[in-house]
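>>> How does the following fold in three dimensions:
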Amino acid sequence: MNKTQLKEFLEEKVIQYNNPKFIESDPIQVPHLFSKKEDIEIAAFLTATISWGNRKMIIKNAHKMMHFLDNAPHDFIINHQEKDLERLQNFVHRTFNHIDFQFFMKSLKNIYQNRKGLEKVLQIKDATTNYQTAIHQFKKIFFEIEHQQRTQKHVSDPLKNSAAKRINMFLRWMVRNNKTGVDFGIWKTHSSANLSCPLDVHSGNVARKLKLLNRKQNDWKALVELDRSLRKFDKKDPVKYDFALFGLGVFEKF
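Coordinates of the predicted model:
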């Protein structure tokens, strides 16, 4: 395929997968349960955090998380007392357990009460056009209160060359426009032009087959390379092609 054909092919796949039917089988269904901005972003952040492994299990456990938070995540986070965290004792998703879940509640309380919320703490504040430094700074803020070392592994750091797949997915959900009803577009202080694809095994393999990516590892350097390729097709909304890469990898075993 030449460049024009590849762009047309990807655009077709975006249309195929970026529509409300996609929500039925994707973890994004969990934040779609809510209408209040803070509930959406907290549900999305927690869901994205446990988004690795079997998708059915991710969705099941994300719903379970919301149940533990009385299906009012923002209210729970702002108003919970120490004793309220005891109900989270039985939660586990792979290596994310109740210790991590309880800390996330405390950290999010700090972020909403003292740091003006998730939208504010993930803003790009330097001259870069991607979220590398913003996510690094976010991690520092997230762990500025007392925590166990074990929990740090659940928030990626791009300055350590992590592709930060789950946070990039969360950012896509929050920032990209909601014209098709899949992503939310509720973070108006952020720009879709700065987003990066959530790079994982599926999207990475498809990107390599389509010659959009040469680097073998799925790390931040690979993400930058993929960004460059996708921005040639659409510099205002490069991450829409995540739907194409993911759909081709997961649904079509491309």
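>>> Only C-alpha atoms from now on, for both contacts and neighbour counts.
Will do.
>>> distance between the helix or strand hosting Arg172 and the chain's centre?
Element membership for Arg172, per DSSP states H and E: helix 165-175. Centroid separation for helix 165-175 versus its chain: 3 Å, with C-alpha atoms, centre = their mean, to the nearest Å.
>>> just checking, what packs against that helix?
helix 37-49 (3 or more C-alpha pairs under 8 Å, 6 or more residues apart in numbering; DSSP states H and E).
>>> Leaving aside the residues adjacent along the chain, what's closest to Phe184?
Excluding its sequence neighbours, the residue lying closest to Phe184 (C-alpha to C-alpha, 6 or more residues apart in numbering) is Asn178, at 4.9 Å.
>>> for His74, that is, sorry about that
Closest residue to His74 apart from its sequence neighbours, by C-alpha to C-alpha, 6+ apart: Asp39 at 5.3 Å.
>>> list the contacts for the one you found?
Contacts for Asp39 (C-alpha atoms under 8 Å, 6 or more residues apart in numbering) come out as Pro31, Ala72, Pro73, His74.
>>> The last one contacts Glu41, doesn't it?
No - with contacts counted by C-alpha atoms under 8 Å, His74 stays clear of Glu41, the gap being 9.0 Å.
>>> So for those two, which sits in the more crowded spot?
The neighbour comparison of His74 against Glu41 (other C-alpha atoms under 10 Å) goes to Glu41, with 25 against 22.
>>> wait, what's in contact with the more buried one?
Neighbouring residues of Glu41 by C-alpha under 8 Å, 6+ apart: Pro31, Leu118, Met174.
>>> next up, for comparison:
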Amino acid sequence: MMNFEELKIFLDEKADRYNRPEFIEHDPIGIPHRFSLRQDIEIAGFLAATISWGNRKAILKSADKMLDIMGNSPYDFVLNHSEKDLKDLQDKSIHRTFNGEDFVYFIRQFHRIYTENESLEDLFAVHDTETNFGHAIERFRSRFLGSEKHRSHKHVSSPYKNSSTKRIIMFLRWMVRKDKRGVDFGIWEKIHPKHLSIPLDVHTGNISRKLGLVSRSQNDWKTVEELDLVIRKFDDQDPAKYDFALFGLGVTKELL
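Predicted coordinates:
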């Protein structure tokens, strides 16, 4: 097992290797990279992140389908769609369990949110006493989903129910992390990257255990917080850069 200093050097080197624009083309982050308007990036990014489970090619294809339906102008569609547009969508197949009804629900919620706010950033504010996005994600959930029960609620995970909320944390990394590599957008100015966590999935979870970064066997919110404690010791200002290292190691199977 590597000691702290060796592990930091190793992960810094891997983060540096995988945090490259070449990474974008085959990753869901490539979907919002087609846009320059902030709100287009947010909506395309949130939708792409929401359906990010399973085969990556299938994810990109499904995201393409959603953008086509929105005329490749997500913000304009969210603000100006007609009821007929939504009615035509209801029975469409989108991505696995995320169906046309879910897509319509998200569009309606976006319409309400963007009528009241200029950016989704306003819904993810982190309070001074908070070290990660756990409470902020819950506040976002309650504002985005509202109180009325709907099947679509399952597509926006909850840290309070001990979910790792991988897809939302990934979306937050895209919006908040700032560097000059051209992968993450860093368009949210009011939220500091030090609050970000690693999106925990099968790959990053397994690699984290192999490297001795976490001891818990489940990929849940408690494990996200366990990993937080370690990666913040490596870099307390930009902990989420290690997502590139862990994800890259997982995909390349370099540690097997």
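>>> quick one: TM-score?
The TM-score (TM-score structural alignment, normalised by the length of structure 1) is 0.96; 253 aligned residues with a C-alpha RMSD of 1.3 Å.
>>> re earlier: give the helix, strand or coil label for the residue nearest to Phe184 of structure 1.
coil (DSSP: H, G, I helix; E, B strand; the rest coil).
>>> ok, how many other residues are close to Asp91 of structure 2?
Asp91 of structure 2: 12 neighbours (other C-alpha under 10 Å).
>>> Walking through structure 1, point out its strands one by one.
For structure 1, the strands defined by DSSP state E occupy 92-93, 96-97.
>>> Same list (those) but as JSON lines, adding mean neighbour count and distance to Ser162 of structure 1.
Formatted as JSON lines, these follow (neighbours: other C-alpha atoms under 10 Å; distance: least, C-alpha to C-alpha, whole Å):
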{"stretch": "strand 92-93", "mean neighbour count": "17", "distance to Ser162 of structure 1": "21"}
{"stretch": "strand 96-97", "mean neighbour count": "16", "distance to Ser162 of structure 1": "18"}
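>>> In TSV, list the ones you listed along with distance to Asp84 of structure 1.
Shown next, in TSV, are the strands of structure 1 (distance: least, C-alpha to C-alpha, whole Å):
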stretch	distance to Asp84 of structure 1
strand 92-93	17
strand 96-97	16
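>>> right, and the ones you listed - which one's nearest Gly249 of structure 1?
Of all the strands of structure 1, strand 92-93 sits nearest to Gly249 of structure 1, with 23.7 Å by C-alpha to C-alpha.
>>> matching residues in structure 2 for that closest one?
Strand 92-93 of structure 1 lines up with residues 94-95 of structure 2 when matched by TM-score structural alignment.
>>> related to what we said a few turns ago, now, which of the contacts of Asp39 of structure 1 sits nearest Ser196 of structure 1?
Using C-alpha to C-alpha, Pro31 comes nearest to Ser196 of structure 1 of the contacts of Asp39 of structure 1, at 20.4 Å.
>>> ok, back up a step: superposed on structure 2, what's the mean shift for the helix holding Arg172 of structure 1?
Overlaying structure 2 shows helix 165-175 of structure 1 at a mean distance of 0.2 Å from the equivalent residues (mean C-alpha distance after the TM-score superposition for structure 1).
>>> Next, the buried residues of that helix.
Buried residues in helix 165-175 of structure 1, counted by 16 or more other C-alpha atoms under 10 Å: Lys165, Arg166, Ile167, Asn168, Met169, Phe170, Leu171, Arg172, Trp173, Met174, Val175.
>>> separation between the first one and Thr49 of structure 1?
By that I understand Lys165 of structure 1. Between Lys165 of structure 1 and Thr49 of structure 1 the computed distance is 10 Å (C-alpha to C-alpha, to the nearest Å).
>>> And for the second one?
Applying C-alpha to C-alpha, the value for Arg166 of structure 1 to Thr49 of structure 1 is 6 Å.
>>> And for the last one?
Val175 of structure 1 is 17 Å from Thr49 of structure 1, where distance means C-alpha to C-alpha.
>>> do the same with the fourth one
Counting by C-alpha to C-alpha, the gap from Asn168 of structure 1 to Thr49 of structure 1 is 11 Å.
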